[in-house]
Structure formats: structure tokens, C-alpha cells
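[1] make a model of this:
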Amino acid sequence: MTLPAHLRYTEEHEWLQERDDVVRIGVTQHAADALGDIVYVQLPAVGDGIEAGQPCGELESTKSVSDLFAPVTGEVTAVNDAVVDDPALINSEPYDAGWLLEVRATETGAVLTAQQYAELIAE
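    The predicted structure follows:
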């Protein structure tokens, strides 16, 4: 599995990408693979506040339901409606079309580099 080096990662298996004044957030390929076929996504609404380290949504697969933890604190500025309509995008393109939300962040929680995340999931 190749991890995009330009992204940052969390121990809860989310990725972050700074885009101008917002942070784009998704889940890693590792998380998508562990969940299996994702069939439902619940995300916060645009304008909602989220807090780093706290649940801000859910991913439901054919195997289980998993919380989506906010890697940043801030206001949701965009939600990927394509993923809400077709959750399988998370499995097929977790780092591209499968992104989940964008947040105008005021604080970032603990993040890892791609190398640090690779070491974490190899344990």
C-alpha cells in the first residue's frame, strides 16, 4: 500500500491535506480495507463545528459501524456529496474522490507523517 507523502495522518486512520485556508479530510486505505465495503456515510453538515479527537460522523460497512474522528477543530465548510451518494468511493479512491469533508481549522490534533503512519499500521 502506497501512502501519499504530502498528506498527514492520525492514529485513528484519517488523513489531512491543507488546501488554502481549509483542511480536507478523509480516511486511509488501511481503514477502508479494514472496514470492508462501505455502504453508508454520516457526515456533519456545512456550518457545523467539530472538535479534534471527537467523533464527527460514522462509516457503516457490511462488517461494522465505525466512528469518524475529527483530526482538527473548526467549522465544516464542505461535505463530499458524491461520497454520501456513493460510499464505495471511499474504498476505491480514498485519497482522491473519496474525501469526506473540508474544515476551516482553528486547531489541529496530533498528526503523523506518511512514514510514521506506515510504521504505526505495520505494528
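[2] contacts and neighbour counts: CA atoms only from here.
    Will do.
[3] strands of the chain, residue ranges please.
    Using DSSP state E, the strands assigned to the chain run over residues 8-9, 14-19, 22-27, 38-42, 49-50, 55-61, 65-69, 72-79, 101-108.
[4] could you dump the ones you listed into JSON lines and include mean neighbour count and distance to residue 92?
    Formatted as JSON lines, those follow (neighbours: other CA atoms under 10 Å; distance: least, CA to CA, whole Å):
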{"stretch": "strand 8-9", "mean neighbour count": "24", "distance to residue 92": "19"}
{"stretch": "strand 14-19", "mean neighbour count": "20", "distance to residue 92": "16"}
{"stretch": "strand 22-27", "mean neighbour count": "23", "distance to residue 92": "12"}
{"stretch": "strand 38-42", "mean neighbour count": "19", "distance to residue 92": "10"}
{"stretch": "strand 49-50", "mean neighbour count": "18", "distance to residue 92": "26"}
{"stretch": "strand 55-61", "mean neighbour count": "18", "distance to residue 92": "14"}
{"stretch": "strand 65-69", "mean neighbour count": "17", "distance to residue 92": "18"}
{"stretch": "strand 72-79", "mean neighbour count": "20", "distance to residue 92": "18"}
{"stretch": "strand 101-108", "mean neighbour count": "20", "distance to residue 92": "17"}
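[5] another sequence for comparison is provided below:
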Amino acid sequence: MAGEIKDNYYYSEEHEWVRDLGDGTVKIGITDFAQHRLGDIVFVEFPEIGREVEAEDGVATIESVKTVSDLFTPVSGTVLEINGQLEDEPELVNSDPYDKGWMVRIRLRDQPDDAFAKLLNAEAYAKHIDE
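    All right, here's what the predicted structure looks like:
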């Protein structure tokens, strides 16, 4: 089951999504496909605000009833904000992975076209998870 895939988002092969907010920042979370595979999310551990991150760094830990996994940032930059609502309601990652279940907001180090060059669009991500 592919789950929901949104247009106008970018995706990593590791099942993270990136939404360009148009101001040099992005929000990052896990895809609907990923949250289905993880099962019920019970805890999210966040990075420190202000932390510099490189693309593919682990920036958060996601605990579910089945397993513990890392959230890898698909882009390089500075952590500006975490979704504090998930501290009390981690289940939002399951119920609304693309909106209320976002995890971190990052200020991009690179220009958006460069930052997103290695990521997949919705169509390419759909093919990736069908393989």
C-alpha cells in the first residue's frame, strides 16, 4: 500500500518528505507510507533548535510500538523549529503525516533548486515505493 503522496512535496528514498515554504525554509516529516510501516507512533525525540545539519544526518528519533527509527534530513541547513505539539500528541504523525505531523523546520543552506536536486517528486516517489 503506497498511502497518500502529495504533489508539490519532495521525497527521499528513505521516506521523508520536504515541503518548500517559499521563504528559504522547509518543513520535514515522514511519509504516509513510512508511518504505516512504523505503526502507532508513541514518541518523537527532536534535535536542538539552532543545530546545523547536513543532508542525510539523523535529526530526530521516532519511536513506535514496533520499532525505533531515525528521521534523516534530506537537506542541509539549520534547525529553526520543532513541532512541539508532537511531544503531547505523537499520534499526529499517524493521523496527519503531511500537515499536523510535521517534525522539523529547517532554514536551507543551499538554494532550493540545489537542495532539492537529489530528491524525488511525487510521481518518482510513487514508483520508488511500488518497486
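[6] elements contacting the longest helix along the first structure?
    Ranked by residue count and defined by DSSP state H, the top helix of the first structure is helix 114-122. Applying 3 or more CA pairs under 8 Å, 6 or more residues apart in numbering; DSSP states H and E, we find helix 114-122 of the first structure packed against strand 8-9.
[7] find me the equivalent region of the strand it packs on in the second structure.
    Residues 10-11 of the second structure are matched to strand 8-9 of the first structure when aligned by TM-score structural alignment.
[8] over to stretch 23-36 of the first structure?
    Taking TM-score structural alignment, stretch 23-36 of the first structure hits residues 26-39 over in the second structure.
[9] contacting residues for the residue nearest the centre of the first structure?
    A centroid search over the first structure (CA atoms, centre = their mean) returns residue 26, at 2.4 Å, as the residue closest to the centre. Counting by CA atoms under 8 Å, 6 or more residues apart in numbering, residue 26 of the first structure touches 14-16, 94-95, 98-101.
[10] again, but for residue 106 of the second structure
    25-28, 77-81.
[11] what's the match for it in the first structure?
    So residue 106 of the second structure corresponds to residue 103, using TM-score structural alignment.
[12] ok, the spatially closest residue to its match that is not a sequence neighbour - contacts?
    Leaving aside its chain neighbours, residue 103 of the first structure sits nearest to residue 76 (4.3 Å; criterion: CA to CA, 6 or more residues apart in numbering). For residue 76 of the first structure, the contacting residues are 44-50, 101-104, by CA under 8 Å, 6+ apart.
[13] shared with the second structure, which of these?
    Checked against the second structure using both residues aligned by TM-score structural alignment, their matches' CA atoms under 8 Å, the contacts of residue 76 of the first structure keep these contacts: 44-50, 101-104.
[14] stretch 51-69 of the first structure corresponds to what range in the second structure?
    Taking TM-score structural alignment, stretch 51-69 of the first structure hits residues 54-72 over in the second structure.
[15] on that earlier part again, so can I have a markdown table of the contacts of residue 76 of the first structure showing distance to residue 115 of the first structure?
    Shown next, in a markdown table, are those (distance: CA to CA, whole Å):
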| residue | distance to residue 115 of the first structure |
| --- | --- |
| 44 | 30 |
| 45 | 32 |
| 46 | 32 |
| 47 | 33 |
| 48 | 32 |
| 49 | 30 |
| 50 | 27 |
| 101 | 24 |
| 102 | 24 |
| 103 | 24 |
| 104 | 26 |
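[16] right, and out of those, which lies closest to residue 35 of the first structure?
    Nearest to residue 35 of the first structure among the contacts of residue 76 of the first structure: residue 101, at 18.9 Å, using CA to CA.
[17] residue 79 is in contact with the closest one, correct?
    Yes. With contact defined as CA atoms under 8 Å, residue 101 of the first structure reaches residue 79; the gap is 4.4 Å.
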